[in-house]
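Asker: Sharing a model that was predicted from the sequence below.
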Amino acid sequence: MEKNINKKVDGSEYFVSLAPHIRSNDTVRKIMLDVIIALVPAAIGSVYFFGLRALILILISALTCVATEYITQKLMKKDIQIGDLSAVVTGILIAFNVPSNMPIWMVMFGDIFAILIVKECFGGIGFNFMNPALAARLVIMASWTTKMTDYVSPEMLKNGITTTVGADMITSATPLKLIGQAAYEKLPSLFDMAIGNIGGVLGETSSILLLVGFLYLVIRKVISWEIPVIYVLVTAIFLFILGIPANIVPYELLAGGLILGACFMATDYATNPITRKGRIIFAIGCGFLTALIRVKASLPEGVSYAICLMNVLTPVIDKFTRTSAYGEAKK
């Protein structure tokens, strides 16, 4: 088979390869800009519900990721790629995964870990083996579990309460914790959960605003609907199979990081399979693991672990679902 050839004519570089030839006007910068735009509604919602500190965390997290990427690439004598905006997206998503009262330096630790270890040490954008923002959430959770689960609700902030320490456990408990305790009568209304008027991390509480961003990305053809929709549906099915009452399943879907993870992190180009069949398998795996962890594990949330586990399995899924090359003879 003929190899690809690079030729230079009059100083111009041409890339010659075998058919078929697929062309696209998309660039990493354009795609990441669309993702940032899609995250804006949820960011505005986080500021509305959790106050100005939410905006401060988002800005500092994004700036830390950009600075870490710049310094790392400079020291490693690589091309500076901060202009592609991927580090900004990672920073926003990390901020979306922490409570509003999270100490800033802990968030910055997660930012540095995500960019330096998960992204740059594996070759930069496109080579990371799992979603950097989720990896940061896991390492922050492992290091400072108490701080990561100190979810202050908007109602508590209105009353001047900035920590759940010493607060009433029922009023400070998140919907997933209440479901885990079978305290269904204490759950907030589905309307409050849909708009984001509940305790939780910055970017996961308002399902409606996250879905607005999801629809924008689908319309712009940045992502397809398959992974998010299949992920959520499979999660719902297995939650019911594993014993969650049918009338409580909608609360499970709106609670925690399911919508955020399904729409903005499970769809990461670098860490999900390249074939349609592979992406369907990936989404089913994410849904099953999320439901299993939520119902059977000691932690009320399972989205981060589920997506990261499936990220690790992505090369295996690609291996068994890849299609034959054009012109390849059957064995």
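Answerer: Happy to help now that I have it.

Asker: When you work out contacts or count neighbours from here on, use the C-alpha atoms and nothing else.
Answerer: Will do.

Asker: which SS class is the closest residue to residue 7 other than its chain neighbours?
Answerer: If the residues on either side of it in the chain are set aside, residue 7 comes closest to residue 14, at 5.4 Å by C-alpha to C-alpha, 6 or more residues apart in numbering. Going by DSSP: H, G, I helix; E, B strand; the rest coil, the secondary structure assigned to residue 14 is strand.

Asker: Show the residue spans covered by the helices in the stretch 201-331 of the chain.
Answerer: Counting by DSSP state H, counting those that start in this stretch, the segments of the stretch 201-331 of the chain that form helices are 207-219, 226-241, 249-254, 258-260, 276-296, 303-321.

Asker: got a list of contacts for the fourth one?
Answerer: The one in question is helix 258-260. With C-alpha atoms under 8 Å, 6 or more residues apart in numbering as the test, helix 258-260 has contacts from 203-204, 207, 210-211, 228, 232, 253, 303.

Asker: From these, pick the one nearest residue 52.
Answerer: residue 203 (13.9 Å; C-alpha to C-alpha).

Asker: If we ignore the residues flanking it in sequence, what's nearest that closest one?
Answerer: Closest residue to residue 203 apart from its sequence neighbours, by C-alpha to C-alpha, 6+ apart: residue 96 at 4.0 Å.

Asker: I figured that neighbour hits residue 204, correct?
Answerer: Yes: counting by C-alpha atoms under 8 Å, residue 96 sits close enough to residue 204 to count as a contact (6.7 Å).

Asker: Residue 5: neighbour count?
Answerer: Taking other C-alpha atoms under 10 Å as the criterion, the count of residues near residue 5 is 10.

Asker: Contacts only, for it.
Answerer: Under the criterion of C-alpha under 8 Å, 6+ apart, the contact partners of residue 5 comprise 15-17.

Asker: Second structure for comparison follows:
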Amino acid sequence: MSQLFHVSTNPHAVSKDTTSNLMLDVILALIPTTAFGIYHFGWYAGVIVLVCVASCVASEYIWEKAMKKTLTVKDYSAVLTGLLLGLNLPPTVPIWIPIIGGAFAIIIVKQLYGGIGQNFMNPALGARCFLILAFAGLMNNFAVDGVSSATPLAALKAGETANLADMFFGFTPGVIGETSAALILIGGLFLIVRKVITWDIPVVYIGTFAVFMLLFGGHGFDLTYLACEICGGGLMLGAFFMATDYVTSPITPKGRIVFAVLLGILTGVFRTFGNMAEGVSFAIIIGNILVPLIEKVTLPKAFGREGK
């Protein structure tokens, strides 16, 4: 018995994809919107993003060392979490906000539930929602060129108008990484072409949201208003980069559609009937929590006597 044979059930899939490769692809796709955010809001925005990344990496390393767990910082998942969190923060927050946010994302949302692959919600969005609830004033302070002003979504909710071109290209107030719909779309298409993500969740999510706003948004068949709602806030960033998270989205084909439809409806409800102009983060978090139920009811039946 000089050789050992490892036997496992099918399917037997061979792939060159690794966690680190997938994370690097997503990080690469986020570089355009990250660079634009720093250009648009100034050098301090870059500091916020770097501190977020450093906080997430340090939190993961310290926690895993303290718990005597296998170190996973080299898989770049903590780097991606920090980058996404940084892109979801206003460019005016004090430096301790990304430090707290990064530690919360890694320790509370990720590590306490077993680490990578075990978290029940997107760590970056979980941290953002925590920061919004805990430090609402700081998390809703937006600025361009040092002058605080309302975001386009807040202006639309107040009955004012917004410049669609500025929203599409990104020259508006907002959080660091969500203002340029054009660059986010380029990054999302890159991930689809690379087959890192599939088109179904982002397309169905945005499509469902569009239908909801046409029916219940209060502006009728106003396509300009609809385009502003789609380009504004975190819808594009959330649809392509966070709703598609492998761990917190359904794996069943039907489940992915149900999940995306749910996100579109929730985002529309929050934006139309809620007090805040935004709603993407809370919509995705709620969707993440419901993923086990969605997968249970959309699991395909096995072929045979017990199946259909």
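Answerer: Alright, I've got the coordinates. Predicted model only: the values in this text are computed from it and were never measured.

Asker: Can you get me a residue count around the residue nearest to residue 203 of the first structure?
Answerer: One way to gauge burial is a neighbour count; for residue 96 of the first structure, by other C-alpha under 10 Å, it gives 28.

Asker: so what corresponds to it in the second structure?
Answerer: In the superposition onto the second structure, residue 96 of the first structure corresponds to residue 87 when matched by TM-score structural alignment.

Asker: Ok, residue 151 of the first structure next?
Answerer: In the second structure, residue 151 of the first structure lands on residue 142 (TM-score structural alignment).

Asker: right, and its match touches residue 148 too?
Answerer: Yes: the pair residue 142 of the second structure / residue 148 is scored as a contact, 5.4 Å apart, by C-alpha under 8 Å.

Asker: Which one's more surrounded, these two?
Answerer: Between residue 142 of the second structure and residue 148, counted using other C-alpha under 10 Å, the more crowded position is residue 142 (23 against 12).

Asker: For residue 25 of the second structure, see how far away that one is.
Answerer: Using C-alpha to C-alpha, to the nearest Å, one obtains 29 Å as the distance from residue 142 of the second structure to residue 25 of the second structure.

Asker: again, but for residue 260 of the second structure
Answerer: When C-alpha to C-alpha is the yardstick, residue 260 of the second structure and residue 25 of the second structure sit 23 Å from each other.

Asker: circling back to that earlier point, now for the residue nearest to residue 203 of the first structure: which residues touch it?
Answerer: Applying C-alpha under 8 Å, 6+ apart, the residues contacting residue 96 of the first structure are 58, 201-204.

Asker: among these, which ones are buried?
Answerer: 58, 201-204 (16 or more other C-alpha atoms under 10 Å).

Asker: and the residues you listed, which two are the farthest apart?
Answerer: With C-alpha to C-alpha as the measure, no two of those lie farther apart than 58 and 204, at 13.5 Å.

Asker: how many neighbours does whatever residue of the first structure lines up with residue 133 of the second structure have?
Answerer: Structural alignment places residue 133 of the second structure opposite residue 142 in the first structure (criterion: TM-score structural alignment). By other C-alpha under 10 Å, the residues close to residue 142 of the first structure number 11.

Asker: Look up how far residue 175 of the first structure lies from residue 142 of the first structure.
Answerer: Where residue 175 of the first structure is concerned, residue 142 of the first structure sits at a distance of 22 Å (C-alpha to C-alpha).

Asker: Which helix or strand contains the match of residue 133 of the second structure?
Answerer: helix 132-143 (DSSP states H and E).

Asker: between that helix and helix 303-321, how big is the angle?
Answerer: Going by axes from the mean of the first three to the mean of the last three C-alpha atoms, to 10 degrees, helix 132-143 of the first structure is angled at 130 degrees with respect to helix 303-321.

Asker: and helix 132-143 of the first structure, how far from the second structure on average?
Answerer: Helix 132-143 of the first structure: mean distance to aligned residues in the second structure after superposition is 0.5 Å, counting by mean C-alpha distance after the TM-score superposition for the first structure.

Asker: buried set for the helix or strand immediately after that helix in the chain?
Answerer: Along the chain past helix 132-143 of the first structure, the next helix or strand (assigned with DSSP H and E) turns out to be helix 145-148. Of the residues in helix 145-148 of the first structure, those scored as buried under the neighbour-count criterion (16+ other C-alpha under 10 Å) are 147-148.

Asker: what comes up buried for the helix or strand just after helix 145-148 of the first structure?
Answerer: Next along the chain after helix 145-148 of the first structure, taking DSSP H and E as the criterion, comes helix 154-158. Counting neighbours by 16+ other C-alpha under 10 Å, one finds that the buried residues in helix 154-158 of the first structure are 154-156.

Asker: For residue 90 of the first structure, state which of these is nearest.
Answerer: The shortest separation between residue 90 of the first structure and any of the buried residues of helix 154-158 of the first structure is 25.0 Å, and it belongs to residue 154 (by C-alpha to C-alpha).

Asker: Help me confirm that the closest one comes into contact with residue 197.
Answerer: Yes: the pair residue 154 of the first structure / residue 197 is scored as a contact, 6.3 Å apart, by C-alpha under 8 Å.

Asker: Now do the shared contacts for these two.
Answerer: With C-alpha under 8 Å, 6+ apart applied, the overlap between the contact sets of residue 154 of the first structure and residue 197 consists of residue 49.

Asker: mean offset of stretch 303-316 of the first structure relative to the second structure (after superposition)
Answerer: Taken against the second structure, stretch 303-316 of the first structure registers an average deviation of 0.3 Å after superposition, with mean C-alpha distance after the TM-score superposition for the first structure.

Asker: what's that stretch in contact with?
Answerer: Contacting residues not belonging to stretch 303-316 of the first structure are listed as 129-131, 134-135, 137-138, 257-258, 261, 265-266, 271-273, 282, 285-287, 289-290 [C-alpha under 8 Å, 6+ apart].

Asker: State the span of the second structure onto which it is aligned.
Answerer: Alignment note (TM-score structural alignment): stretch 303-316 of the first structure is matched to residues 280-293 of the second structure.
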